[in-house]
Structure formats: structure tokens, C-alpha cells
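Student: Test case, fold it:
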Amino acid sequence: MSRASPDRSALRRELIAARRAFAATLAFQTAQAALDGPLRDLLDQLEPELLGVYWPMAGEFTPGALPFPRALPFARRDPADMVYRRWDGAEPTVQDDCGIATSSGAVAVPDVVLVPCVGFTREGFRLGYGGGYFDRWLAAHPGVTAIGLAWSAAETQFPVEAHDRALTLILTERELIALD
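Tutor: Alright, predicted model coming up:
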């Protein structure tokens, strides 16, 4: 479903509410399984040396255990910044400044990152939670392969701003959108 809205905050709220409603349905588990296989196949092709993953929020795709060394993002609010920290796969016991579970491992730079999308465009831009953390990180690491993970219903349109960074690929439960 495609939506047009110049107000990114309102669009974000609408998409998060729709995602939470979707997460409460049986279709959510079907979509989770439909995205999981293609993601694993894609990562097998890319063979990341260090995979940047994320700790899923309500309704986001949950990548689960993957057979690659992994790192989790750690966001700071002041100054607004994000780094990745190596992660051993154990349940995180620390949170970043945004209250998201993370790792206390060493700071590292992944060569492939999975990026959660609240919304996305066919042109490869993502709507996140509004903090700009992933955009700043991607701007500082232009050679990294960034894979947006989204539900197909989150496809939308929104005004692209100067700080927005396009992803390399977007993967949904229905398709892989290559953007290079």
C-alpha cells in the first residue's frame, strides 16, 4: 500500500500503529518466515565479515541467530551518535541512551548492516524513528552494504531530506529491491 504524506512525523506514527496491528495477526508470523529465508540466502551470498544487526522493536522483523560474527548499534543522545559494538549473541544486559538493548563489546565497523525500516520508498530511502542515527552512521561509512528490512505494507512516499541516505537493498516478505 502506498501513501503520500508531507508530514514525516504523522506518517511515522501511522506506520508504527499499522505495524503493531499487523504484529498481532497470524499473517505476521507468515511474513516473518517469508522474509527469513531470503535474508539468509542474501547474507550467504554477501558473506559479511561482521554483520551489523539490530535489537527488534515491537512489530519489526526479528533476524534471529545468524551464522556470522555480529554487532549491535549503540546510540548516544548527546551528542547524537551511533557506533556498533561486537555482540556474542547472548541476551543483552545493557541499553543505549535510547533505551534499546545493545552490547557492551568492543566498537567495530560492520561491512554489512541490517537496518529496520518503519517505512521505505522504492528509491531506497527509509523512514526510521526520527533520530537520524542510521543516516549519520551510513554517511560516515559509505562503503557498507546497507540492507533495509521492512514489511511490504510499509512502502510509502515521503519528502527526502538532505540528511537521508539511500540503502543498498531493501528486503520485504514479498521481494528484494536492488538499488545500486
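
Student: Only C-alpha atoms from now on, for both contacts and neighbour counts.
Tutor: Fine.

Student: got a list of what residue 51 touches?
Tutor: 68, 69, 70, 71, 110, 111, 112, 113, 114 (CA atoms under 8 Å, 6 or more residues apart in numbering).

Student: this one as well, want them side by side:
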Amino acid sequence: MTGVISIKRELRRTMRAARLAHWQALPNSHRALIFGRPPRIILPLIDAAETVGLYHAVPGEVPTANYAAHMLDMGKMIALPWTASPEGPMTFRLWTGSEQTLEKGPWGPQPHRAMPEVAPDALFMPLIAFDAALNRLGQGGGHYDGWCAKHPAARRIGLGWTVQQVDAVPCEDHDMPLDAVITEQQVLLPVNKRAIS
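Tutor: The predicted structure follows:
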């Protein structure tokens, strides 16, 4: 298992650099247009969800502001990750969609601690890398892994750039595959493991 951890560490280093370089090369106007709303083929994964989990993107990550606005327009409640310390554990708290209702957290902006804790029914997750089998490589802290293990029924949808796809993500026993991955060019689903553009 130590070998897998070492491979993951090196893959994270390489893919973080690739992700950031890709993001930096995008014109600001282009960044604002992509990922405007979830592709129609994804809607069955979120239609029944009352609460949808998103994340507050950091440089390099797929932006989620447009998704947040769209979810609110759909009548969904939205939630963002919340942690009291870098070690976790991670929970989710409701978010109104306003920057004024965020506070500084260990990993960046997060909902104010007074906001109610909730368990999203569907979850859009950031990632470092992914493969065609919908395996996800995260930041390495285990925050999403821990939350998903406690809420296995929640739909797990990864958001990433096409450059983040690799041949195979090294997996450990606790790793859970995603239900879908959305990039700026395609949607990957587990039904047939085929990219849908």
C-alpha cells in the first residue's frame, strides 16, 4: 500500500501543475462562460436532490459559481464543505449563494459556522485527476473520502478539465468511484464508460 501512496503523491504533484497551467491559459472571459449549467444528461443524478453540494473553487479548479446560481434557480438548496481545522472532519453547511455569508476557513471561503449542517443528496466534487473508470484522485486529505463513506447514497459527480484525465488512477480500498465526471469537453458516465461530448 505504501507504493500506491507514493504513486498518488507523485501523480498529485504532476496533475496539480497541469491543472493550474491549463486554467491560467484560459482567457477570463472564457472561464466565465464554461460550466454554465450541468449538462442535460447529468440531470437524472440531481433531479431528486433537495440539497446539492458544491465547492468554492480555488485557482486551477473548475469554477462553480454558475452551477450554484443554476441550482438556486432550480429551487435546490446548496451547501459547501465546512471544516473547523485542516485535519477535518469535513461536513457541509447551507450556503445562500452570497459571498457575504462566507467566512474564512482552513482551505478558503466556507459557509458561516452559524449556517445549518446538512447532508447533500448530490455532490459536485473537485479533483486532481480522474480516469475513464471514474476513479478520482483528490487532494490527499481524505476529507471527501470520509464524508462519502458516511453518505454512500449521495451522488458523486466530479468536475475537472480534460487535461486531468489519466490512464488509470491508483486506488486504495477506501476509494469510491464517481457517478459521473464533467469536463469542458465531455461527460463520462459509468453506464458504458464512453465519453459523451
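
Student: Can you turn the buried part of the contacts of residue 51 of the first structure into a PyMOL selection?
Tutor: A single PyMOL command is used to select the members of the contacts of residue 51 of the first structure judged buried by 16 or more other CA atoms under 10 Å:
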select buried, resi 70+71+110+111+112+113+114
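
Student: want to try CSV for the contacts of residue 51 of the first structure, with distance to residue 130 of the first structure and secondary structure as columns?
Tutor: Output for the contacts of residue 51 of the first structure, formatted as CSV (distance: CA to CA, whole Å; DSSP: H, G, I helix; E, B strand; the rest coil):
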residue, distance to residue 130 of the first structure, secondary structure
68, 29, coil
69, 28, coil
70, 25, strand
71, 22, strand
110, 22, coil
111, 24, coil
112, 22, strand
113, 19, strand
114, 17, strand
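
Student: which of the contacts of residue 51 of the first structure still touch in the second structure?
Tutor: Checked against the second structure using both residues aligned by TM-score structural alignment, their matches' CA atoms under 8 Å, those keep these contacts: 68, 69, 70, 71, 110, 111, 112, 113, 114.

Student: Among the residues you listed, which one lies nearest to residue 99 of the first structure?
Tutor: residue 71 (17.0 Å; CA to CA).

Student: Excluding chain neighbours, what is closest to residue 164 of the first structure?
Tutor: Leaving aside its sequence neighbours, residue 164 of the first structure sits nearest to residue 135 (CA to CA, 6 or more residues apart in numbering; 5.8 Å).

Student: Check the gap between the closest residue to residue 123 of the first structure other than its chain neighbours and residue 11 of the first structure for me.
Tutor: Leaving aside its sequence neighbours, residue 123 of the first structure sits nearest to residue 179 (CA to CA, 6+ apart; 7.0 Å). Using CA to CA, to the nearest Å, we find residue 179 of the first structure at a distance of 23 Å from residue 11 of the first structure.

Student: Tell me which of these two has more neighbours.
Tutor: The neighbour count for residue 179 of the first structure versus residue 11, taken as other CA atoms under 10 Å, is higher for residue 11 (20 against 13).

Student: Not counting residues beside it along the chain, what's closest to the more buried one?
Tutor: residue 5 (6.4 Å).

Student: dump the residue contacts of the one you found.
Tutor: Applying CA under 8 Å, 6+ apart, the residues near residue 5 of the first structure are 11, 157, 158.

Student: Specify which member of those residues is nearest to residue 24 of the first structure.
Tutor: Closest to residue 24 of the first structure out of the contacts of residue 5 of the first structure is residue 11 (20.3 Å), distances taken as CA to CA.

Student: Am I right that the closest one falls within a helix?
Tutor: Yes. According to DSSP: H, G, I helix; E, B strand; the rest coil, residue 11 of the first structure belongs to a helix.

Student: quick one, strands of the second structure?
Tutor: 51-53, 77-82, 91-95, 102-105, 108-111, 117-118, 122-126, 129-130, 136-137, 155-159, 180-182, 187-188, 195-196 (DSSP state E).

Student: Who are the contact partners of residue 29 of the first structure?
Tutor: residue 23.

Student: quick one on the thing from earlier: how about the residue nearest to residue 123 of the first structure, what's its partner in the second structure?
Tutor: Under the alignment (TM-score structural alignment), residue 179 of the first structure maps onto residue 190 of the second structure.

Student: correct me, but its match touches residue 179?
Tutor: Yes. Look at residue 190 of the second structure against residue 179 with CA atoms under 8 Å: they come within range, at 6.5 Å.
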